[in-house]
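K.L.:
Have a look at this prediction, sequence included:
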Amino acid sequence: MADQLQPVQVEDGEFKGWFLSPFHDDYVNLIGPFYYLPDVDGKMQVALKVEQRHLNGGGIMHGGCLLSLADTALYVFAVETFKTSGGVTMQLDAHFLSPGNLGDVVIATGEITRAGQSTIFGRGQIKVGDRMVMTFSGVIKRASKSGA
């Protein structure tokens, strides 16, 4: 069982050296896979390759897909602060700056700016290379032991 919860390192292809998370839900499986890799400072990066299924009617990456990447990244940035419980996103603010295009690898980076007893605050950005696609900030509510 413990082996099933270990990250799996990608051995070849475009994401060689990146990791796939062992934790997936139906929604992540629908839009992913998301790839994870610590940067040189040890902060996690979260990546997604833009496929045809991620595009809107205008032929660019759907804003909802970018928001899903931001939400996932915010949670990944906060994971070490959770201790024994998880959390849920209370607020997610975003600024769309340029499009994600078919074939792009969009990468989210960011940080936790404050971790209180009941809420966690973070911010980040999504880029394609040096091009800024989106900036975001959000608040996560720590899950209580009772689940409320």
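P.N.:
Thanks, I have the structure now. Numbers count the residues shown, from 1 in each chain.
K.L.:
going forward, measure contacts between C-alpha atoms and count neighbours the same way
P.N.:
Will do.
K.L.:
mind checking the SS state of the residue located most distally from the centre of the chain?
P.N.:
The C-alpha centroid of the chain is most remote from residue 146, which lies 26.2 Å away (C-alpha atoms, centre = their mean). Three-state call for residue 146 (DSSP: H, G, I helix; E, B strand; the rest coil): coil.
K.L.:
Equivalent analysis for residue 134, please.
P.N.:
Applying three-state DSSP: residue 134 is strand.
K.L.:
what about it, neighbour count?
P.N.:
Here the count is done by other C-alpha atoms under 10 Å, and residue 134 has 23 residues near it.
K.L.:
Which residue comes closest to it once chain neighbours are left out?
P.N.:
residue 96 (4.6 Å; C-alpha to C-alpha, 6 or more residues apart in numbering).
K.L.:
And here is the other one:
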Amino acid sequence: MDIDWTEITSRNEKTFWGLLGLRMLSVDSSHVKLALTVNESHLNSMGIVHGGVLSSMMDQAMGTLVTANKNGQQAVTTNLNVTFLNAMRSGDLVVSAYPMHESQRSMTLRAEVHGEDGTLACIATATFLVPRDSKS
């Protein structure tokens, strides 16, 4: 099945994806790469990118990779583990997601966010479940 990523990203512009300001850079069954340009709304009161923004970036990238691997089916996050390593303040952030394990209805993945200078901001692992009533 060919997945229409243009249609999916266009539809996502009206969701949390669009609110965050995510952009799709690349997607295939082995790797997803998304980007976000930091603006003031992404910062917490300390002037650094809010951990929820970083976590959401990784969750979105891993969820997109599940869709790429499950013939367009969408999935829900059942577990998300995040480790924050370096504070980010500005510029472009890039999140990459990679598969770790896959079964018929679930996937476990890993993701990482880097700053434009290559600084590793955070890493995550997550497990996603394709609901029984999921439609392609």
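P.N.:
Okay, I see it. Quantities reported herein were computed from a predicted structural model and do not represent experimental measurements.
K.L.:
TM-score for this pair?
P.N.:
Superposed pair, TM-score by TM-score structural alignment, normalised by the length of structure 2: 0.83. Supporting alignment: 128 aligned residues with a C-alpha RMSD of 2.3 Å.
K.L.:
so what corresponds to the residue nearest to residue 134 of structure 1 in structure 2?
P.N.:
Taking TM-score structural alignment, residue 96 of structure 1 has residue 84 as its aligned residue in structure 2.
K.L.:
Structure 2: helices as residue ranges?
P.N.:
5-12, 16-20, 51-69 (DSSP state H).
K.L.:
you'd agree the residue nearest to residue 134 of structure 1 is up against residue 135?
P.N.:
Yes - using C-alpha atoms under 8 Å, residue 96 of structure 1 is in contact with residue 135, at 6.9 Å.
K.L.:
Settle it for me: which of these two has more neighbours?
P.N.:
residue 135 (19 against 14).
K.L.:
just checking, what residue in structure 2 corresponds to that one?
P.N.:
Per TM-score structural alignment, residue 135 of structure 1 is aligned with residue 123.
K.L.:
mind listing what that match touches?
P.N.:
Residues in contact with residue 123 of structure 2 (C-alpha atoms under 8 Å, 6 or more residues apart in numbering) are 82-85, 110-113.
K.L.:
if we go to 6 Å?
P.N.:
Shown in contact with residue 123 of structure 2 (C-alpha atoms under 6 Å, 6 or more residues apart in numbering): 82-83, 111-112.
K.L.:
Can you report how many residues lie near the closest residue to it other than its chain neighbours?
P.N.:
In this structure, residue 123 of structure 2 finds its nearest non-sequential neighbour in residue 112, 4.3 Å apart by C-alpha to C-alpha, 6+ apart. By other C-alpha under 10 Å, 24 other residues sit near residue 112 of structure 2.
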